[in-house]
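1. sequence unavailable; structure follows:
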């Protein structure tokens, strides 16, 4: 099918020339295949603005959120722009098109005492795995890392974390940033470094490894964190991004420095970080409701 071959060529160029991550390429591929499916027998060169509007309407009616549709439109817009550069379409039918609005959902963060309970070591029988899991959780919470960023860390991050109190991580769009590592996280990493050799293969460079001695995958990191939360007696599902949200929210509550939080999170725009000011306001509103005489019934 001509449309799918064009999609494959576009994705190959993204991967080779624009240094997009495999995760981003996979997402683009899924979004563009959806476009081809919606177009059906209609050639991409004949897709116009009213067609794209209809596609969006169909997806929105199926329950797809405005945020998800915005991501789809971004992928489609880039693809049609590329097709235009190759004279395969007369114009970009996605240009100027906006996704439907959807309600904003605030990030789901742990309370400070919940974070403390999560990071309090629990005797689970295997001290090596426990040391590894606590080190991962402490690093998530201490430095606000994304799941992919933590999974990609190599052992050279240990020296920087333990001796300089910071590590370099490769974030979205292949951007490198420097993030701090707190004292508790450094202690946990030092404890893991002492026992890592009992799991890691002789040539393995990954900082966090599984029982087979190889780099720990993202899915397993998620499962281990969820298990750790259960052992700590937390009643809700805890995932790596919740610890990133907790890091941002708690640092902002303490410092009020939005720009510093933006830099540590690796957000390209301050708008992405500003959502935590709403989360912080919710926290303050709860304190007000419980403490102010005029707020009490």
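-> Nice, thanks for sending it over. In this text, all values refer to a predicted model and were calculated from it rather than measured experimentally.
2. alpha carbons only for contacts and neighbour counts from here, please
-> Fine.
3. how about stretch 186-206: buried residues?
-> 186, 188-193, 196, 199-201, 204, 206 (16 or more other Cα atoms under 10 Å).
4. contacts for it, please.
-> Outside stretch 186-206, the residues that touch it by Cα atoms under 8 Å, 6 or more residues apart in numbering are 128, 131-132, 134-135, 138, 152-155, 158, 161-162, 165, 208-216.
5. distance between the ends of that stretch?
-> 17 Å (Cα to Cα, to the nearest Å).
6. chain center to it: distance?
-> Its chain's C-alpha centre and that of stretch 186-206 lie 25 Å apart, by Cα atoms, centre = their mean, to the nearest Å.
7. again with stretch 213-230
-> 15 Å.
8. so for that stretch, what gets flagged as buried?
-> Result for stretch 213-230 [16+ other Cα under 10 Å]: buried residues 213, 214, 215, 216, 221, 222, 224, 225, 226, 228, 229.
9. doesn't residue 209 make contact with the third one?
-> Yes: distance between residue 215 and residue 209: 4.4 Å, which falls inside the contact criterion (Cα atoms under 8 Å).
10. let's bring in a second model and compare:
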């Protein structure tokens, strides 16, 4: 049996010097104001750079003195994390944080050269998120609601919320972070669109399915019984404040069990299912890219799967040598 590794906590037991904290804070402010990075990105980069600063202190370097840090230091940081068992996806993100910090130093005149840019990315394992087929998706979205009459009023409120969230993740292909950042005013039910703020603070209008509109209407009718007065969040938790990711994932797992599915899926699996089902039904990749809010087409290609049957249909219909001429 394959052993599961304990969560990695490298270098985080040490306190940072004031100069290191100021260096990280200045960078995070620049990331916020100049780059429009999300709060989640800033938190992740802040943690990554605290790890980097604590690693550097053991090598006689400091973030407060950018000139003391070179490419070899960055490579050694990545190597140490790798030896500690850090996932390659986490390594890539931490390296991205360090590279962005170096770019900030170059732009503000603290460095002349971004030596971190020459450190290669770790090779990533390609893991496609698990997805649902169409029948499983319909079961997830339809079956739990059939038992609504047999539950308490408080649980009924939360079930309406959970179904509305799941409908939006699948019907509009939203990231879970995008869905949980929505405010009530972002929903335009009469136009069947929702205003979404994606990565890099990029705004887009995502279309809503008919079932999403109905599920959101049902949740909005129940929401006043749950939300605190003055709370703007569309999806709120049992305590009346904005719903968090962990609770949203837990509740989605509960929907899976109520639907009788043989496995629990992540919120991202609904987004992935959305894209895959569109492609299988004949949607073109560029359109799916726009719907998902991806900047690069290669990202869409990596996170979606086109069935072999569809590929063969496209080939048979389009390629001049697919059929013998009569």
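-> Noted; the coordinates are in hand. Given the structure is predicted, the values throughout are model-derived calculations rather than measurements.
11. any idea what the TM-score is?
-> Overlay of the two chains. TM-score (TM-score structural alignment, normalised by the length of structure 1): 0.87; 282 aligned residues with a Cα RMSD of 2.2 Å.
12. got the buried residues of stretch 213-230 of structure 1 as a markdown table, with secondary structure and distance to residue 76 of structure 1 columns?
-> Listed next are those as a markdown table, based on DSSP: H, G, I helix; E, B strand; the rest coil; distance: Cα to Cα, whole Å:
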| residue | secondary structure | distance to residue 76 of structure 1 |
| --- | --- | --- |
| 213 | coil | 41 |
| 214 | coil | 37 |
| 215 | strand | 34 |
| 216 | coil | 33 |
| 221 | helix | 32 |
| 222 | helix | 31 |
| 224 | helix | 36 |
| 225 | helix | 35 |
| 226 | helix | 35 |
| 228 | helix | 40 |
| 229 | helix | 39 |
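13. adding distance to residue 115 of structure 1, write those residues out as TSV.
-> As requested, these are exported to TSV (distance: Cα to Cα, whole Å):
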residue	distance to residue 115 of structure 1
213	29
214	28
215	26
216	23
221	17
222	16
224	16
225	12
226	13
228	11
229	9
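14. among these, which one sits closest to residue 29 of structure 1?
-> residue 222 (24.1 Å; Cα to Cα).
15. which residue packs closest to the closest one, ignoring adjacent ones?
-> residue 239 (6.0 Å; Cα to Cα, 6 or more residues apart in numbering).
16. what's the match for residue 262 of structure 2 in structure 1?
-> In structure 1, residue 262 of structure 2 lines up with residue 235, judged by TM-score structural alignment.
17. over to residue 53 of structure 2?
-> Aligned counterpart of residue 53 of structure 2 in structure 1: residue 36 (TM-score structural alignment).
18. so that match is in contact with residue 3, correct?
-> Yes: assessed by Cα under 8 Å, residue 36 of structure 1 is found in contact with residue 3 at 6.6 Å.
19. can you tell me how far the residue nearest the centre of structure 1 sits from residue 215 of structure 1?
-> The centroid of structure 1 falls nearest to residue 146 when counting by Cα atoms, centre = their mean (4.8 Å). Distance, residue 146 of structure 1 to residue 215 of structure 1, using Cα to Cα: 16 Å.
20. likewise residue 157 of structure 1?
-> From residue 157 of structure 1 to residue 215 of structure 1 the distance is 14 Å (Cα to Cα).
21. can you map out the helices along structure 1?
-> For structure 1, the helices defined by DSSP state H cover 2-17, 22-39, 49-61, 66-85, 112-118, 127-143, 147-151, 156-159, 183-195, 218-231, 240-255, 258-265, 270-291.
22. how about CSV for these, with distance to residue 177 of structure 1 added?
-> Output for the helices of structure 1, formatted as CSV (distance: least, Cα to Cα, whole Å):
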stretch, distance to residue 177 of structure 1
helix 2-17, 21
helix 22-39, 19
helix 49-61, 36
helix 66-85, 24
helix 112-118, 25
helix 127-143, 11
helix 147-151, 11
helix 156-159, 13
helix 183-195, 18
helix 218-231, 21
helix 240-255, 15
helix 258-265, 8
helix 270-291, 16
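23. to which residue of structure 2 is residue 46 of structure 1 aligned?
-> Match for residue 46 of structure 1 (TM-score structural alignment): residue 68.
24. what's the burial count for the closest residue to that match other than its chain neighbours?
-> Excluding the flanking residues, the one nearest residue 68 of structure 2 by Cα to Cα, 6+ apart is residue 61, at 5.6 Å. Residues contacting residue 61 of structure 2 under the criterion other Cα atoms under 10 Å number 18.
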